[in-house]
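*Asks:* What follows is a predicted protein model with its sequence.
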Amino acid sequence: MGETTEELRVAEKRTEPYIYHVRNEPVMQAALDVFTIINKHGKGMLLAKGGSIPSAVAIANILVEKMLNRVCTIEHILLDSENEFGKRMISTIEILIVKN
């Protein structure tokens, strides 16, 4: 159940259609994109690093509390950190949202 940093890195390289990499973009547009993913695949996984983590949390809250209230839940949240280029630690988050 708990994935290691290496497993999270592998997850970033996966091409599963339900994975959404959170970047520097408008939160509502990203929430609509993930909404579409969840409706199509029954689940959506948000992956974010560093400064994108607050956006990932906001997207998850918008989906679960507002857009898909009582239709989906957060199955798990994985917080981790990794060495970026061997110099500094960078935080990572993985949020899995599934339809009930």
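*Replies:* That came through fine.

*Asks:* CA atoms for contacts and neighbours, from now on please.
*Replies:* Noted.

*Asks:* which residues touch the most far-flung residue of the chain relative to its centre?
*Replies:* Using Cα atoms, centre = their mean, the residue of the chain lying farthest from its centre is Lys87. It sits 24.8 Å away. Applying Cα atoms under 8 Å, 6 or more residues apart in numbering to Lys87 gives no contacts.

*Asks:* here's the one I want to compare it with:
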Amino acid sequence: MEETKQIAQHPPYTYFVRNDPIMPAALDVFTILNKHGKTILLAKGLNIPAAVAIANIIVEKMLHNSCKTDYIKLDSENEFGKRMISTIEISISKN
């Protein structure tokens, strides 16, 4: 229920990085970037390295010199009131 609320408040060009293979996820992000001209990658905890890898694949390999990383926001939040979990937000846009 709470995850549905989170998804509803984000723009349609937001991609939530899950525990999926990197290349299919990068192709999904590539599709979003071509459709909207920008995308935001969101990841938590152990999915943060995958988000960074996807951003690098898009910016450095797939769309070299035609897109850029606008910002990277690192944060942490209390999960279930017990422990801190790291989060990352990476914004990519076309030039």
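*Replies:* Done, it's in. Keep in mind that this is a model prediction, so the values were computed, not measured.

*Asks:* re the thing from before, give the equivalent position in structure 2 for the residue farthest from the centre of structure 1.
*Replies:* Here Lys87 of structure 1 is matched to Lys82 in structure 2, going by TM-score structural alignment.

*Asks:* Likewise for Arg23 of structure 1?
*Replies:* Going residue by residue (TM-score structural alignment), Arg23 of structure 1 aligns to Arg18.

*Asks:* Then Cys72 of structure 1?
*Replies:* Cys72 of structure 1 maps onto Cys67 in structure 2, by TM-score structural alignment.

*Asks:* Quick check: the gap between its match and Leu27 of structure 2.
*Replies:* 15 Å (Cα to Cα, to the nearest Å).

*Asks:* Between these two, which has more neighbouring residues?
*Replies:* Cys67 (18 against 15; other Cα atoms under 10 Å).

*Asks:* quick one, what contacts the residue lying closest to the more buried one once chain neighbours are set aside?
*Replies:* Sequence neighbours aside, Lys94 is the residue nearest to Cys67 of structure 2 in space, at 4.0 Å (criterion: Cα to Cα, 6 or more residues apart in numbering). Lys94 of structure 2 sits next to Leu33, Gly37, Lys38, Ser66, Cys67, Lys68 when contact means Cα under 8 Å, 6+ apart.
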